[in-house]
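Enquirer: Okay, here's the prediction I keep looking at, along with the sequence it came from:
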Amino acid sequence: MSPSISVVVCAYTPRRWNDLRAAVASVVRQLRTGDECLVVIDHHEELLGRARQEFAGAQTRVLANAAERGLSGARNTGVAASRCDLVGFLDDDAAAGDGWVEALRAAFDDPDVAGAGSAIHPAWPGGLRPAWFPPEFDWVVGCTYLGLPTEPADVRNVIGAGMAFRRDVVDLAGGFSAEVGRIGAAPTGCEETELCIRIRQAKPQLRIRYLPQVQVAHRVGPERLTTGYFLRRCLGEGRSKARVARLVGSDAGLSSERSHVLTVLPRAVLRDLRRGLRGQGSGFKGAALIVAGVAGAGFGYVAGRLAARRTTRSRP
């Protein structure tokens, strides 16, 4: 018998109301009998009341985040409320493609699979990628980036906008850590990275699967298409990785990043420089942003590690 699944959609702001409605609808139409969709509202009473009026139904429950404010607390609230074998997660500004639920469910036919994630494709404003935006940095907008496998593969971690885990494994690992992750619109993250690493540290035989054939569309708002946001997000990622490295060790916390920086990004810089030399001005901007993004993430990482050391020394 195939496992049942609870899909958790967390929301924190009414500004994404139409996105939230689309996200929930994309899930509910795919549910089987015994599945459910859990909409978790992160400490926003007005949004909570509106969501309860809109979404409450036979297979949908609306919950208030009962834990600390932020994405990790909201996700943990969903896990705790789940009545199913698997717990999935979809961002409130994302829409699951046809077959998303079934493809994730099927991944767990293998008893050694603890988690699975789909490809997350950016839905750009106007449907066009900005020419200057390097695809190797699509993680900046919460999406699959150039450098990930193009065929199903075991990976260190999945992308949080569209993923699923065995519920008992999440419970065993202690859930999402409140020490990492996004709070509101803050440009931080890595809560799913840290959880995936902890799962495999607890049970090394378990696997995390990436399923690039499974699709989620992730809306990219125009506010994320500025150089300032790009650099702030890179800085925030570096700080988040510092927290992950402190919690699970730098070898595990940075293994994928080292490979990406050393093998994928140098080729990307050369590609964009060639574009610039051929008269495409966006190529020079793309190359500059790759270098600046790596520098920003590195600075954020060092700053995060130093801040952690100061905090540790100041404790009695």
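Expert: Cool, got the structure.
Enquirer: make it CA atoms for all contacts and neighbour counts henceforth
Expert: Fine.
Enquirer: Would you map the helices across the chain?
Expert: In order along the chain, the chain carries the following helices (DSSP state H): 17-28, 45-55, 71-81, 100-107, 167-173, 191-202, 227-248, 250-259, 265-277, 281-314.
Enquirer: another one to put next to it:
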Amino acid sequence: MSDAGHVLAPTPSAPPARTAGAPTVSVVVCAYTLDRWDDLVAGLAALRHQTRPPLEVLLVVDHAPDLLARARTGLAPGVTVLENVFERGLSGARNSGAAVAGGDVLLFLDDDARPDPDWVEAGTAAFADPAVVGTGGTAVPAWDAPGRPAWFPESFLWVVGCSYEGLPGDGAPLRNPIGASMGFRRADLLAAGGFTSGIGRVGRHPVGCEETELSIRVRQRRGGAARIVLTGEAVVHHRVRTDRATVGYFLRRCFWEGFSKAVVAAAVGSEDALSSERSYATQVLPHAVVRGIRSTATGGGAAGVQQAAAVVVGFGTTAAGYAYGLLARRSRVAGTGVRRG
């Protein structure tokens, strides 16, 4: 949806050139800060050497005049630099790219992620199936020195925007992809209204779930056998800075993820919004706790029990964020004088 609440509409353009029945691909990269300039340049350079070159690469700058000026003069040819014409935030920036893109398929890449050479090819292959409306690739963490903290559990790598323990196998259905490496059919994304503003990251505020909410709406609108699938061979290396490898960031991100899930549940219904969390909470996390404790008990060192403790605390913090989100919504509804029942 646009920031006025209207459906995001495509911008008229000449039909893109097609390759023997294969969908054309636009890559959309969103950026908001000069602090990631080197990562951004590396990611864009990797896009120039793909086994399947995209139709176009669109860089959308999110209300950052200094970054916009440098991008327009300091990038190699082949990248179209755009401004986010919607409300500040990742949702608005992605919508700005989607509105003008010429490809049948939109692949979204984070500004601090570097794709493998076959990322476009692997991330697009599944769209040969008409029932596939979206794809999610693999995001491998690229930790800054000194590397991944010993206490950080595999099952919570979503905290740093990476693929985590509990995801299904390659080709399996997903509720939603990871934002660092994902794709949607442009027509389906536009028909569903695009990403919703008010959900998702704005600057450094560690909220999320905009991909979840959009994915659910796209499938609900299409109905039938519409699927989003995991394309495990579409790999990006997602940088994890030291400020995200701290307990403080871990807890903040967990809390706001829970809050965001409450917002999504209110928008699309809790059945769809929490469908993946049920198995994650009842199967993946208990297994991670037991494994961590067992590792320490059998001489594996303190890291195992530390990871088990992080799982418990992370889950509790996420649940607290969800509860806070529900209470905040109810307070807003009560304040309007609207009766529920």
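Expert: That came through fine. The model shown is predicted, which means the values in this text are computed figures rather than measured ones.
Enquirer: quick revisit: out of the helices of the first structure, which gets nearest to Ala94 of the first structure?
Expert: Relative to Ala94 of the first structure, the nearest member of the helices of the first structure by Cα to Cα is helix 17-28, separated by 5.6 Å.
Enquirer: contacting residues for the counterpart of Lys203 of the first structure in the second structure?
Expert: The pairwise alignment with the second structure assigns Lys203 of the first structure to Arg222, based on TM-score structural alignment. Contact analysis of Arg222 of the second structure by Cα atoms under 8 Å, 6 or more residues apart in numbering lists Asp188.
Enquirer: Kindly report the same for the one 5 residues further on.
Expert: Residues touching Arg227 of the second structure, when contacts are defined by Cα under 8 Å, 6+ apart, comprise Ala131, Val132, Val133, Gly134, Pro173, Leu174, Arg219.
Enquirer: Of all pairs in the residues you listed, which one is the farthest apart?
Expert: Farthest-apart pair in these is Ala131 and Leu174; separation 13.2 Å (Cα to Cα).
Enquirer: More neighbours: these two, which one.
Expert: Leu174 (20 against 16; other Cα atoms under 10 Å).
Enquirer: To which residue of the first structure is the more buried one aligned?
Expert: Alignment of Leu174 of the second structure against the first structure is given by TM-score structural alignment, with Val155 as its counterpart.
Enquirer: Ok, Pro117 of the second structure next?
Expert: When the first structure is aligned by TM-score structural alignment, the residue opposite Pro117 of the second structure is Asp98.
Enquirer: Burial check on its match, number of neighbours?
Expert: 15.
Enquirer: do you know how far it is from Gly127 of the first structure?
Expert: As defined by Cα to Cα, to the nearest Å, Asp98 of the first structure lies at a distance of 19 Å from Gly127 of the first structure.
Enquirer: same question, Gly228 of the first structure
Expert: Spatial separation of Gly228 of the first structure from Gly127 of the first structure under the definition Cα to Cα is 22 Å.
Enquirer: And for Asp138 of the first structure?
Expert: Distance of Asp138 of the first structure to Gly127 of the first structure, computed by Cα to Cα: 15 Å.
Enquirer: One more: Thr188 of the first structure?
Expert: Spatial separation of Thr188 of the first structure from Gly127 of the first structure under the definition Cα to Cα is 26 Å.
Enquirer: When the two are compared, which one has more neighbours?
Expert: Using other Cα under 10 Å as the criterion, Thr188 of the first structure and Gly127 rank with Thr188 on top: 22 against 9.
Enquirer: The more buried one pairs with which position in the second structure?
Expert: Alignment note (TM-score structural alignment): Thr188 of the first structure maps to Val207 of the second structure.
Enquirer: Contact partners for that match?
Expert: With contact set as Cα under 8 Å, 6+ apart, Val207 of the second structure has these partners: Ile199, Gly200, Arg201, Arg253, Trp256, Glu257, Phe259, Ser260.
Enquirer: again, only this time at 6 Å
Expert: Contact criterion Cα atoms under 6 Å, 6 or more residues apart in numbering gives Gly200, Arg201, Trp256, Glu257 as the residues in contact with Val207 of the second structure.
Enquirer: Point to the residue nearest the middle of the first structure.
Expert: Gly160 (2.4 Å; Cα atoms, centre = their mean).
Enquirer: Next up, the contacts around that residue.
Expert: Taking Cα under 6 Å, 6+ apart as the test, what Gly160 of the first structure contacts is Glu192.
Enquirer: what's the answer for the one 4 residues further on, then?
Expert: If a contact means Cα under 6 Å, 6+ apart, then Ala164 of the first structure has Val87, Gly88, Gly115, Ala116 as its contacts.
Enquirer: distance of Asp243 of the second structure from Leu90 of the second structure?
Expert: Applying Cα to Cα, one obtains 20 Å for the distance of Asp243 of the second structure from Leu90 of the second structure.
Enquirer: Same question for Asp144 of the second structure.
Expert: From Asp144 of the second structure over to Leu90 of the second structure (counting by Cα to Cα), the distance is 24 Å.
Enquirer: Neighbour count for these two, which is higher?
Expert: Comparing Asp144 of the second structure with Leu90 by neighbour count (other Cα under 10 Å), the higher total belongs to Leu90, at 29 against 14.
Enquirer: Aligned to that one, what sits in the first structure?
Expert: Under the alignment (TM-score structural alignment), Leu90 of the second structure maps onto Leu71 of the first structure.
Enquirer: do the same with Ala267 of the second structure
Expert: With TM-score structural alignment defining the correspondence, Ala267 of the second structure maps onto Leu247 in the first structure.
Enquirer: ok, how many other residues are close to Arg291 of the second structure?
Expert: 16.
Enquirer: ignore the last one, Val25 of the second structure
Expert: With neighbours defined by other Cα under 10 Å, the count for Val25 of the second structure comes to 28.
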